[in-house]
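Student: only geometry, no sequence info:
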């Protein structure tokens, strides 16, 4: 049976402007160059078994993005990481590699929430006004919002999709003036079917017209069958 490994990685710099499909292609090239024994799908046109989690919006960096890769034969996760790292293009960085149970549900079906950090220069926004807008937004029971992608659109309840939202200010580095500080909007959004909402939609619903200087997805949270997974790990597939 093929081995399933989960790669946690960062996507930064110029790669924040690379689409989900091109990111998948970049990973496929990297894994081939690393000489890993990739497992392939069956059928007329076999391709490596690789699965990325929820697409990262173009323009966002990712701190803990997720990818599952199937290998045959199995390798120690530390060896997998060691082979991949020298072949990574600029902008991709591995955080960790771990083996997960082959019989676990698909990565996409396990996704539950996504966390974001959207940062503005303080000179570009009014923190007090933004805090008031956020409070008004969170007090709503629902808010219909039209999301567009190309020539397609859908209506979502943007309020229902926001599980947590907070605003904070940070000092400018080097002890410069308060006006040179940073205003940070942190969001925890649902990825459940029927409730999922985009971070960009929340920003638009808050009436933010200023351009953020940084947009980062900081975490993808999964539903984990902890008892079964813990027992599987305790047995240990690889000998120490």
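Tutor: Alright, I've got the coordinates. Quantities reported herein were computed from a predicted structural model and do not represent experimental measurements.
Student: drop to CA atoms for contacts and neighbour counts, all remaining ones
Tutor: Fine.
Student: residue ranges for the strands of this structure, please.
Tutor: Per DSSP state E, the chain carries strands over the ranges 3-11, 50-52, 61-71, 92-100, 111-121, 144-149, 152-157, 162-170, 182-190, 214-222.
Student: Of the ones you listed, which is nearest residue 37?
Tutor: strand 61-71 (5.4 Å; C-alpha to C-alpha).
Student: quick one, the closest one and strand 214-222 angle?
Tutor: With axes from the mean of the first three to the mean of the last three C-alpha atoms, to 10 degrees as the basis, strand 61-71 and strand 214-222 are set at 40 degrees to each other.
Student: Check the offset of strand 61-71 from the chain's centre.
Tutor: In terms of C-alpha atoms, centre = their mean, to the nearest Å, the centre of strand 61-71 is set 8 Å apart from its chain centre.
Student: contacting residues around it?
Tutor: 2-13, 15-16, 36-39, 48-53, 56, 95, 107, 215-220 (C-alpha atoms under 8 Å, 6 or more residues apart in numbering).
Student: closest one to residue 135 among the strands of the chain?
Tutor: Per C-alpha to C-alpha, nearest to residue 135 of the strands of the chain: strand 162-170, 9.2 Å.
Student: adding another structure so you can compare the two:
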């Protein structure tokens, strides 16, 4: 069956859609668009879609990745136009690629992600200097606590998963660019990395105030798109 990789953005009101609701919205949109989406066999068939990495609620994504199988070929431009016409506000197809049947699923090859994180000046009580960021990156360990599925707090070292962290702009506050390990082997959340950085700097910042955008997903040094 033909398989397509859809690069899409999730912005504005759509950033508050959970991953489960996103899957449902995409399925409904494909049905409305009249696309010949393929379904699994069995008692409870579901659309043959796979995603690179679920986007946490509240975070925007500019180049999210999903694969979908169709029962018949669809011209890539036609697929994008028809799906865009049916998608809810905040979701938009940016590009459609053809993928080989034997190509690994996007989640299987996902390695890292690039983020832009902005904090308004009113929410930043003290300046963050480049030398402080360099000191932070020189640490051997960066330990954070994360609640597991069993509800228990677990401490983990995220330093190996912080690939890059740099100040990009100081206009209207602070804007930083991050590259973090993302995938089955290791997954570092941007709010975790930023909270740890501000804690190291001695700057009290509420992570809720962080405006986070996932810019791109990578398989090694190459984008999944």
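Tutor: Perfect, I can see it now. As the structure is a prediction and not an experimental result, all values here were calculated from the model.
Student: quick one: TM-score?
Tutor: Once superposed, the chains reach a TM-score of 0.87 (TM-score structural alignment, normalised by the length of structure 2), with 216 aligned residues with a C-alpha RMSD of 2.2 Å.
Student: circling back to that earlier point, in JSON lines: the strands of structure 1, plus distance to residue 196 of structure 1 and mean neighbour count.
Tutor: JSON lines is the format used below for those (distance: least, C-alpha to C-alpha, whole Å; neighbours: other C-alpha atoms under 10 Å):
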{"stretch": "strand 3-11", "distance to residue 196 of structure 1": "22", "mean neighbour count": "21"}
{"stretch": "strand 50-52", "distance to residue 196 of structure 1": "18", "mean neighbour count": "19"}
{"stretch": "strand 61-71", "distance to residue 196 of structure 1": "18", "mean neighbour count": "22"}
{"stretch": "strand 92-100", "distance to residue 196 of structure 1": "26", "mean neighbour count": "17"}
{"stretch": "strand 111-121", "distance to residue 196 of structure 1": "9", "mean neighbour count": "20"}
{"stretch": "strand 144-149", "distance to residue 196 of structure 1": "11", "mean neighbour count": "12"}
{"stretch": "strand 152-157", "distance to residue 196 of structure 1": "8", "mean neighbour count": "12"}
{"stretch": "strand 162-170", "distance to residue 196 of structure 1": "9", "mean neighbour count": "16"}
{"stretch": "strand 182-190", "distance to residue 196 of structure 1": "5", "mean neighbour count": "22"}
{"stretch": "strand 214-222", "distance to residue 196 of structure 1": "13", "mean neighbour count": "19"}
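Student: Out of these, the one nearest residue 131 of structure 1 is which?
Tutor: strand 162-170 (6.7 Å).
Student: mean shift between the closest one and structure 2?
Tutor: Mean deviation of strand 162-170 of structure 1 relative to structure 2 after superposition (mean C-alpha distance after the TM-score superposition for structure 1): 1.4 Å.
Student: Show me what that strand is packed against.
Tutor: If you count contacts as 3 or more C-alpha pairs under 8 Å, 6 or more residues apart in numbering; DSSP states H and E, strand 162-170 of structure 1 packs onto helix 127-139, strand 182-190.
Student: packing partners for the last one?
Tutor: It stands for strand 182-190 of structure 1. Looks like strand 182-190 of structure 1 contacts strand 111-121, strand 162-170 (3+ C-alpha pairs under 8 Å, 6+ apart).
Student: same thing with the first one?
Tutor: Here helix 127-139 of structure 1 touches strand 162-170, going by 3+ C-alpha pairs under 8 Å, 6+ apart.
Student: The strand it packs on vs strand 111-121, what angle?
Tutor: Using the same axes, to 10 degrees: strand 162-170 of structure 1 against strand 111-121 is 30 degrees.
Student: quick one: residue 94 of structure 2 and residue 10 touch, right?
Tutor: No - between residue 94 of structure 2 and residue 10 there is no contact under C-alpha atoms under 8 Å: 10.6 Å.
Student: counterpart of residue 216 of structure 2 in structure 1?
Tutor: Aligning on TM-score structural alignment places residue 216 of structure 2 opposite residue 219 in structure 1.
Student: show me the contacts for that match.
Tutor: Shown in contact with residue 219 of structure 1 (C-alpha under 8 Å, 6+ apart): 62, 63, 64, 65, 114, 115, 116.
Student: Can you tell me, leaving aside adjacent residues, what's nearest to the last one?
Tutor: By that I understand residue 116 of structure 1. residue 217 (4.3 Å; C-alpha to C-alpha, 6 or more residues apart in numbering).
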